[in-house]
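Fold the following for me, if possible:
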Amino acid sequence: MRRWLRWGIGGVLTGVPLLLAVAGPWLVSGPGARSRAFVAGDGHPLGTDFVGRDVWQQVLLGGRTVLLVAMLATVLAYLVAVPWGIAAAVSRHRWVDELLMRPLDLVLALPSLLLLVLLATIAPSGSPTLVAIVALLNLPGITRIVRAAALEVGSRPAVEALRLQGEGWWRITVGYVARSIVRTLAADLGTRFTGALYLVASASFLGVGVPPDASDWAVMVDRNRPGLFVQPWAVLAPALLIVALSVGVNLLFDRALATRSGPGPRPGARPGARSGARTETGSGNRPGPRPEPQGAAP
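Below is the predicted model of the structure:
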C-alpha cells in the first residue's frame, strides 16, 4: 500500500505541472482583456497579475518554456558528460584523465548563478542560449559522477577478463562499463533535472534569456512579488507548480529504483538461508544421537 501511495503522490505532483505545461497553451483562446493589477476575483479564478492579466491564463501559458528548457538542458548535459566521463575512467594514460577532467574543475570553481549571468551577458539571448548555458553548468557534476562510477566498474576482474579474451574497446566500454553504471545515472537524473529546473527558474527570475513580461512561471514569481500580500495567488500558483514538479520527479525516480532493486531480505532472516529451509538446530530438526564408530572394541 505504501508503495502505491508513493507512486500516486509522485504521479500527481509530476502530472499536474506537466499537463498544464503541455496542454495549457491549447486551452487559451486569446490574450484576454486586462483588468486592474492585483485584483482577487472579479471574474478571474486566481486574480490578476502586476499588469492586470489573468493569473490562471498566465499559468496555462507559462510552463512550457521552463519545462522544455530544463529537459533539453538535462538531456544535452548527459549526452556530453557520459562519454566524457567514461573516456576519462577507462583510459590507461594518466595524462588523458587529467586533460579531460581538469578543465571541468574551472567551471566548478565558479558559483553557478554568477557564471550563468556572465555567460548570458556575452551570448545572444533566447531559449537555445539558455539551454546551452544550463547544460554547461550541469556538465562538470555529471561527468565526475560518471567517471567515479566507471572507475569502480573498470577495476572489476570481469573487465580484465574481457581484455584477455581480446574483446574490443567498444565491447568493453559500451557493452559492459556503460551498461553497469545505468542505475547510478538513473539515480542522479532526477536530482540533475531538479537542478536544471532551478537554474532555468533562476535565470528567468533574473531576466536572463527571457523577456521581463513573458508568460513564464519563474517570471511570474519575480514580477508579482510586490503584490504578494494583496494577491498571493499570482506568486503562489507558479511557485507551487515548480516545487511540485521538482518533488514529483524525484519521488518517481526513487520509487522506480527501489522497485527495480527488488525486495530485501526478511527481517530476522540469516544471510544465505533459503526461504522455508529448516535450520540445523531448529525445533523441527533436532540432531539425533551420534553413531558409534564402526570397528570399535566391544
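
CA atoms for contacts and neighbours, from now on please.
Will do.

what's the distance between the closest residue to S180 other than its chain neighbours and L110?
Nearest non-adjacent residue to S180, counting by Cα to Cα, 6 or more residues apart in numbering: V153, 7.0 Å away. Relative to L110, V153 is positioned 30 Å away (criterion: Cα to Cα, to the nearest Å).

More neighbours: the two, which one.
The neighbour comparison of V153 against L110 (other Cα atoms under 10 Å) goes to V153, with 20 against 12.

quick one: buried residues of the one helix or strand that one maps to?
V153 is part of helix 127-154 when elements are defined by DSSP states H and E. Neighbour-count burial for helix 127-154, counted by 16 or more other Cα atoms under 10 Å, picks out 127, 129-151, 153-154.

Alongside the first, I'd like the structure of this one:
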Amino acid sequence: MRHPRTGRFVLGLTIVAVPLVLALLGPVFAGEPGPRAASFTLGEGHLLGTDFVGRDVWRQVLHGGRPVVLTALAATALACLVALPVGLAGALTRHRWLEELLMRPLDVLLAVPSLLLILLAATVYSPGPAGLVLLVAAANVPDAARLVRAAAAEAAARPAVEALRLQGETRWRIAAGYVGRSLLRTLAADVGTRLTGVLYLVATAAFLGVGVAPDAADWAVMVDRNRTGLFVQPWAVVVPALLIVALTTGTNLLFDAALDKDRGRGGGRGGHRGGHQGAVILPAGPGGPGGTVPNQTEKGTHT
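Reported below is the predicted structural model:
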C-alpha cells in the first residue's frame, strides 16, 4: 500500500510538472507568430482561441510562464541568501547594538505591506525584470530574517552551544556547524510557503503592470488584459490562472512531502539523526578537530 507521503509527493510532482515544463520548454516549441485574428475568438485554427489583441492564446501561454517562474525563483533565492546571514548575525551576536542595527530597520519595512512597497518603488522608477526581482526580494527579507533570527536564537541558547564556546570553537564554526544545521527543517518549510507568496506577489505585480510591459507574454498579464472577455473567450484567462495555481499548489505539496519524509526518517531536534543522538556533530577545520560534543539538552547526559 502506498504511503500517504509518497502519494502526496507524486501528486505534487504531477501538478507542478505541467507549469514548469511549459515555462522552461514552452518558448522552444512556440514557433513563429502567425497573423493576428479578431480579438476574443474561438477556433479558426487557434487551439485556445485568441486574446484581447488577436494573438494566439496557446502561443502566449507557451511564452508566458518563463518570466513568472524565473522571477519568483530568483526573488526567493535572493531573499533567503540575504535573510540567512542577517538573522544568524542578529541571533549570535553578543552586542545588543549590533542586533538593534540589523533588526530594527527590518521591522520598519515589515510594517509596510509588500505590494504597497513595490507600488511605491514603482512610482519612483520603472523596474524591469531585474528590478522586480530586487523589489520582491526586498519585500520578503524582513519576514525571512526575523524567522531565521527567532529559530537561531532558540538553538543558540542551548547548553550545547555554550559547551562549544568553552571548547574554543569559533563563532563561524558554531553558526555553520550547529546553529545553521538546526535551522534546516525550519528553512525548508519556510522556502515552500515563501515561494508560494513570492509567486503571488510577482503575479500581482505583473497584473498591475509593474516590471512587465502591458502586452507582454506573461501569465499574470494575460489574466489581467483578457479578463474583459472572460465570458466570450474564457481560455485566455482560465488557462494561465490555472497554471499559476498549479505551480503554487504543487510546490507546497512537494515541500510538505519532503518534510514529512525527513520526519519519518527520524530527524530530531536540530536536524541530527541516527546514532548521534545527544551529540552535536562538528566538521573538522582550522578551529580544531572534528568530532562530537555532548548535547546537554538530552535528558541524562553529563558534562
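
quick revisit: give me every residue that touches the residue nearest to S180 of the first structure.
159, 177, 180-181 (Cα atoms under 8 Å, 6 or more residues apart in numbering).

Chain neighbours aside, what residue packs nearest to the aligned partner of R144 of the first structure in the second structure?
Counting by TM-score structural alignment, R144 of the first structure lines up with R146 in the second structure. Nearest residue to R146 of the second structure in three dimensions, chain neighbours excluded: G87, at 6.3 Å (Cα to Cα, 6+ apart).

P142 is in contact with the one you found, correct?
No - judged on Cα atoms under 8 Å, G87 of the second structure makes no contact with P142 at a distance of 9.4 Å.

and the residue most central in space within the first structure, how far is that from I9 of the first structure?
Per Cα atoms, centre = their mean, the C-alpha nearest to the average position across the first structure is that of G190, at 1.7 Å. Using Cα to Cα, G190 of the first structure is found at 16 Å from I9 of the first structure.

Closest to E167 of the first structure out of the contacts of V153 of the first structure?
Closest to E167 of the first structure out of these is V159 (9.6 Å), distances taken as Cα to Cα.

Hmm, that closest one is touching V174, no?
No - counting by Cα under 8 Å, V159 of the first structure stays clear of V174, with 11.7 Å between them.

Those two: which is more packed in?
More crowded of V159 of the first structure and V174, by other Cα under 10 Å: V159, with 17 against 13.

The more buried one is in what secondary structure piece?
helix 157-164.

average offset between that helix and the second structure?
Aligned to the second structure and superposed, helix 157-164 of the first structure gives a mean residue distance of 0.4 Å (mean Cα distance after the TM-score superposition for the first structure).

swap in stretch 132-149 of the first structure?
Averaged out, stretch 132-149 of the first structure is 0.4 Å away (mean Cα distance after the TM-score superposition for the first structure).

Check the offset of that stretch from the chain's centre.
12 Å (Cα atoms, centre = their mean, to the nearest Å).

With stretch 58-73 of the first structure instead?
16 Å.

all strands for the stretch 151-300 of the second structure, in order.
Applying DSSP state E, counting those that start in this stretch to the stretch 151-300 of the second structure gives strands spanning 279-282, 291-294.

closest one to A74 of the second structure among these?
Taking the strands of the stretch 151-300 of the second structure one by one with Cα to Cα, strand 279-282 is closest: 31.2 Å.

counterpart of that closest one in the first structure, which residues?
Across the first structure, nothing matches strand 279-282 of the second structure (TM-score structural alignment).

which strands and helices sit next to that strand?
Strand 279-282 of the second structure sits against strand 291-294, with contacts defined as 3 or more Cα pairs under 8 Å, 6 or more residues apart in numbering; DSSP states H and E.

what residue of the first structure takes the place of A257 of the second structure?
Superposed on the first structure with TM-score structural alignment, A257 of the second structure falls opposite R255.

ok, its match touching R6?
Yes - assessed by Cα under 8 Å, R255 of the first structure is found in contact with R6 at 7.2 Å.

tell me the helices in the stretch 1-150 of the second structure, going along the chain?
4-29, 57-92, 96-110, 114-124, 129-156 (DSSP state H, counting those that start in this stretch).

Please apply the same query to the stretch 151-298 of the first structure.
Ranges of helices within the stretch 151-298 of the first structure are 157-164, 169-172, 179-180, 182-206, 217-223, 233-261, based on DSSP H, counting those that start in this stretch.

Among the ones you listed, which comes closest to A40 of the first structure?
Per Cα to Cα, nearest to A40 of the first structure of the helices of the stretch 151-298 of the first structure: helix 233-261, 8.6 Å.

how many degrees apart are that closest one and helix 2-27 in direction?
Orientation check (axes from the mean of the first three to the mean of the last three Cα atoms, to 10 degrees): helix 233-261 of the first structure against helix 2-27 gives 140 degrees.

Just the buried residues of helix 233-261 of the first structure, please?
Buried, per 16+ other Cα under 10 Å, within helix 233-261 of the first structure: 233-239, 241-255.

check contacts around the aligned partner of L208 of the second structure in the first structure.
Matched by TM-score structural alignment, L208 of the second structure corresponds to L206 in the first structure. By Cα under 8 Å, 6+ apart, no residues touch L206 of the first structure.

Report the separation between L206 of the first structure and V221 of the first structure.
As judged by Cα to Cα, L206 of the first structure and V221 of the first structure stand 11 Å apart.

All set now, cheers.
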